[in-house]
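[1] give me a 3D structure for the following:
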Amino acid sequence: MSKIRITKQFTFETGHALYGYDGKCKNVHGHSYKLSVTVIGSPITDTENVKYGMVIDFGDLKKIVQEEIVEIFDHATVFNKNTPHVELAKELQVRGHHVLLVEYQPTSENMVIDFADKIKSRLPENIALHSLKLQETESSFAEWYQSDN
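    Model (predicted):
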């Protein structure tokens, strides 16, 4: 049976700051992220299955990514929980802001690794995560490929 890759794209707005960085990104700022999620599998061959011919229903993939990534990161400010930004994070939370404290420096590279782990844990066992592309700006992005990991 042929293996087919399908891709679904998502957008979300997220703020962050890179503690200890030597450039402008040490300041709190935000991006309009674009996330492309590609999975691979064989189309369902059971003609009695309502999802006949699909690798995975795009709606099912959307639900996973929405719940694991978009709903959590959209309009949030992300800080590494092991930096002095924690004080700023606490102040923002007290004022009603959506703040995420993560175990890593919130670069596109580290975020895409985190996203891959979250998405893989939710996929059906016959579907594999093939790749992710997290676009931070119009000309800058990070990519994750299962074949590299």
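
[2] make it CA atoms for all contacts and neighbour counts henceforth
    Will do.

[3] for the chain, just list every one of the strands.
    For the chain, the strands defined by DSSP state E occupy 4-16, 29-41, 76-80, 99-102, 128-137, 140-145.

[4] can you say which of these is packed in most?
    Most buried of the strands of the chain by mean neighbour count (mean count of other CA atoms under 10 Å) is strand 76-80; its value is a mean of 23.

[5] point out the other helices and strands that it packs with.
    strand 4-16, helix 85-94, strand 99-102 (3 or more CA pairs under 8 Å, 6 or more residues apart in numbering; DSSP states H and E).

[6] would you do the same for the sequence below? I want to compare the two.
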Amino acid sequence: MDYIRLTRQFSFETAHALLNYNGPCKNIHGHSYKLQVTILGKPITDTTDPKYGMVMDFGDLKKMVNETIVAPLDHALILREDTDPELVAMLQQLNHKLVLTSYQPTCENMLIEFRKKLQISLPKSVQLHSLRLWETENSFAEWFASDNV
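    You can find the predicted model right below:
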């Protein structure tokens, strides 16, 4: 049986700031992110399975990525957990959607975090093949499983 790759694209709006960065991205700013998730697997061969012929139901992939990545980050502000505690407290007091991370919230580090979350959530029958995160219309970062063996 042949391996097939499936790709689904997602969009979300997120703001971030890069702590201690020496350029304009040290300031809070937002992006219209686009995330492409590609999985690899073999189509189901059991003719009694309602998902016969599918590697994974696109709807199941959509639900998993939305719950794991998109919903927590959409219209949120991502900051490193060691950001000025007064700023964090003020944002929390004003009920802003705030995500604190242990890493610098760059496009590259976000992909690494997404990879970790997705590999835990994916069914055993499929593998995460690649991720592409567009931060702007002209700039993206990619993660490929084959680069990390």
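
[7] which residue packs closest to the residue most central in space within structure 2, ignoring adjacent ones?
    In structure 2, the centroid-proximal residue (CA atoms, centre = their mean) is F114; its distance is 4.1 Å. With sequence-adjacent residues excluded and distances taken as CA to CA, 6 or more residues apart in numbering, F114 of structure 2 is closest to I69, at 6.9 Å.

[8] grab the longest helix from structure 2 for me.
    helix 107-121 (DSSP state H).

[9] that helix vs structure 1, mean deviation?
    For helix 107-121 of structure 2, the mean deviation from structure 1 after alignment is 0.4 Å (mean CA distance after the TM-score superposition for structure 1).

[10] and that helix, how far from the chain's centre?
    Offset of helix 107-121 of structure 2 from its chain centre (CA atoms, centre = their mean, to the nearest Å): 6 Å.

[11] which other helices and strands contact it?
    strand 126-134, strand 140-144.

[12] so which of those strands is nearest K63 of structure 2?
    In terms of CA to CA, the element of those nearest to K63 of structure 2 is strand 126-134, at 15.7 Å.

[13] output the contacting helices and strands for that closest one.
    Secondary elements touching strand 126-134 of structure 2 (3+ CA pairs under 8 Å, 6+ apart): strand 29-41, helix 107-121, strand 140-144.

[14] can you redo these as CSV with distance to W134 of structure 2?
    What follows is these, written out as CSV (distance: least, CA to CA, whole Å):
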stretch, distance to W134 of structure 2
strand 29-41, 5
helix 107-121, 8
strand 140-144, 4
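
[15] which one, of those, ends up nearest to G59 of structure 2?
    Nearest to G59 of structure 2, of all those, is strand 29-41, at 13.1 Å by CA to CA.

[16] measure the mean distance from that closest one to structure 1 post-superposition.
    So strand 29-41 of structure 2 averages 0.2 Å relative to structure 1 (mean CA distance after the TM-score superposition for structure 1).
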